[in-house]
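Peer 1: this is the structure alone, sequence omitted:
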């Protein structure tokens, strides 16, 4: 009997020791006192790598909504949301905006959306928001409310100083084309202008294009295979955005405005033929100034019918993410009509060297995808032998001056749009 009691006590002692040990281990772990709170109701992209919430915190359709209109589609991470204030004020019409919101960025995006709507009536009336985040980095809204007491100006300051560099969101690859497609799919008008969120259209462009579309019976014309190109420029930081073409050309003359990517990739907008465009005077009506020839490095901004091909979502980070979609338009037989008075202007000049650390690596990866996979896919999709361009040597942009010539008729570029006598280089 004594032995039985001893054995029982021994077993109880061992059990207690195990429980104490388990408690010590549990308490020694780094347990988050505020666990993550994830959003429900999301869908997935075609690869199942990303989650999507369309029309996040939707507040309804404005009373003056009409399908025969043109919307802006745009995308950003949290640190660029402040640009919506100016964009909505200039556009005065529907804007579909996708926000990349992995992890706790979703909490701050949620607060920012609420405060932006409260502070700015144009955002409240016109902007539809969508969220995208990686499946491995789900949107975490456990910190919602941290910014809720911020004033309007304090919020804008928070957003501008959020701390991200372009293409770098907590070391998570930035999926431009998924974000663009989500914004495109969130457009509820017949026409769409897809631009970067820090790129501003000229004033009255929406109304001028609607008038143009009515004059030329474009609404409801689903067979029209023309995109309407708006010339692209960049302006020095701190300088007021031009309202119209006259003001824009004045900025060109004074040196505060120049063609987009003038220093980093001017050939990416060569087809817009600025020398011809600037000679066409500003007139009261928006019209087609001329038709542009497609070029393999062209990255135009344009207004199009909502049914134009979407972006290829395999392209992430830097390089070929816009070129591939223009390539598909070319293969599909679209025409590129440059408008006479229309333009967009990017906030700030772009300079060589002001890119993130892995730009060349990502560009090379996308070059392989574009030349050895995407272009073949297009030929199968459209059942054609037509192609965008012959395969050329991959040469990082900063090393092209001393590089050998491309394999097949590279058209060449110069270092600056306004320095035409500089030695030509291989194309992008």
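Peer 2: Looks like it came in fine. Predicted model only: the values in this text are computed from it and were never measured.
Peer 1: switch to C-alpha atoms for all contacts and neighbour counts from now on
Peer 2: Will do.
Peer 1: gap between the one helix or strand residue 8 maps to and the chain center?
Peer 2: If you go by DSSP states H and E, residue 8 is part of helix 2-28. With Cα atoms, centre = their mean, to the nearest Å as the basis, helix 2-28 stands 60 Å off its chain's centre.
Peer 1: this is the comparison structure:
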């Protein structure tokens, strides 16, 4: 408006000629520039003020929007959780609507188990499965040699009805997976589940795969029937991972392997083996793993990383199991969302190096459930499955028992002679290669003699094979005791073999045979747990066994036995000190006051002055502690509890022509302890003593039949 007025005035002035034209032009345009600059400054100030205000308004609006977005996200999360729960519920309803697995249908379970510790874990898992199961089972173990030895003996002696087992050597599988760099604590064995479609028999079409650190809280048949709802090419059933591992949010620069969403946990897997073989599973996962390792360099979670990356590229393979089938108790998990009540639980997975120390608001409940199965009497799981038991499996045992009659006063003795005790070999780590002249101390004990172990270890540095007669709960007490003992944990040359308690008599010779069978050295020293060897006895016996050539000659080297009645004893460091203590009455020859003839043939008077080994003749009731070669006859298992258990064995050695040679510079000392329960029964029960006499007669007659005329002397002497 102002410009338009100025132009109109200029026209008037030009017409009037009142002012020179050039001057007027200069004045007007100069004035216009000044006014224009001032105007622009005012406009800029106004604009800046408007921009600042608009920014403030925008920021306020953003704050409101963020609050609304946060509320919306929380609502969506709650809705997602509700939908997930509803989905889980729908799945469970659909699964529950499926008909039950036929009661005699065989369920197959695959487990990778290697090493001593893993065998202890797998026993707890198997107990939980057996406790709830109503179907026959077939366990497929990928194992190293030590685990195969332990588990085969365990299943053989457990004798659970309708349970089969097979082993697949891990060494033959290692080439398929050792090329994968792995930082998981499970080592190469943590990768072997990837090979199951190749490793397991071709006629096996489906299998449940379990980690050793899971515990069942329901019948495994419920999991088995989920195979029926697999569709299309679904071949791998897994539970979603309950930690944020595969989301990459656990720490800065955390780069997990690729996965679908949260990924999946491989502690519990359903594998459709037939489908995976058709899809060339071995080639599929190997190609994907090789490609990813070019950038990832190694796996952190063993097979789980590779399974997840394969499923990321081939999502059609996976069937999402309800999360109750793998409630994961590890760090940074959200496992609490899987259940609201204990009845919802199906499988508890202790998938953390911390194991029972993991933090969870219900961890005490889970821990108690685990400990229940840990200490549960496995003998109670031998029950037969109604209508499924194979008659041929139990026919032999029934035939033996049918020959016994209840009206026999010695029925209990005869029945327990036929009993097979559940046995867990090498309960703790064992790693020892025997020398060519090595001697292993063989002994057995029950819980009340446990304190002798450390004392013997201080006196005997060589290998030991020892059978421990305990209940499941006592075995756990022993484990805690051993782990807490620096003396025991420092030794890897001791084989601890748990024989689980069953029956009313102490199976002393069964225990001795168990320990004897596991000896790896050429020679054995047959001792008892309440004897302490003299210092240096191990090295002395090795030299004596070699010098006496007992590997080729039938000789039993007698180690003279003494005893003390004092709980605290200044242990003699030499034969001279021992003889002095005998003179002073601090020590005595073993059982001189109650059972002198058990060791009288040793001839202690001669031993006191002997400097070279000397031969002694066998006499009735002779029961010395001897060093012999490993391939001797077993102890006769008809003798239970107290009485004639060693006497019968020495008698058979004599029948086989063994010479008894006393070592002049060797000794052991019996330490005092409370009387055993079995000796108390022997002393108080006339039936016990009567049956022992009957069993002795039967043994002597059997010995005569076995060894002919040369064994008749045992009958005549008696």
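Peer 2: Happy to help now that I have it. Small disclaimer: the values here were computed from a predicted structure and weren't measured.
Peer 1: helices and strands around the helix holding residue 8 of structure 1, which ones?
Peer 2: Of the remaining helices and strands, none touches helix 2-28 of structure 1 by 3 or more Cα pairs under 8 Å, 6 or more residues apart in numbering; DSSP states H and E.
Peer 1: show me what secondary structure element comes after that helix.
Peer 2: strand 43-44.
Peer 1: name the helices or strands packed onto that next one?
Peer 2: If contacts are counted by 3+ Cα pairs under 8 Å, 6+ apart, strand 43-44 of structure 1 sits against strand 50-53.
Peer 1: ok, average deviation of the following helix or strand past the strand it packs on from structure 2?
Peer 2: Counting by DSSP H and E, the next helix or strand C-terminal to strand 50-53 of structure 1 is strand 70-77. Its match in structure 2 and strand 70-77 of structure 1 itself, once the structures are fitted together, sit a mean 0.5 Å apart by mean Cα distance after the TM-score superposition for structure 1.
Peer 1: whereabouts in structure 2 does strand 70-77 of structure 1 align?
Peer 2: Aligning strand 70-77 of structure 1 against structure 2 (TM-score structural alignment) gives residues 439-446.
Peer 1: next one: stretch 294-302 of structure 1
Peer 2: Counting by TM-score structural alignment, stretch 294-302 of structure 1 corresponds to 618-626 in structure 2.
Peer 1: buried residues, that stretch. List them.
Peer 2: Residues 618-619, 621-626 are the ones in stretch 618-626 of structure 2 that count as buried (16 or more other Cα atoms under 10 Å).
Peer 1: again with stretch 225-238 of structure 1
Peer 2: Residues 225-236 are the ones in stretch 225-238 of structure 1 that count as buried (16+ other Cα under 10 Å).
Peer 1: can you show me the strands along the stretch 551-700 of structure 2?
Peer 2: Counting by DSSP state E, counting those that start in this stretch, the stretch 551-700 of structure 2 has strands at residues 555-559, 561-563, 588-589, 614-616, 625-629, 659-662, 668-670.
Peer 1: make TSV from those and add distance to residue 348 of structure 2 to it.
Peer 2: Below are the strands of the stretch 551-700 of structure 2 laid out as TSV (distance: least, Cα to Cα, whole Å):
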stretch	distance to residue 348 of structure 2
strand 555-559	53
strand 561-563	52
strand 588-589	57
strand 614-616	63
strand 625-629	48
strand 659-662	58
strand 668-670	48
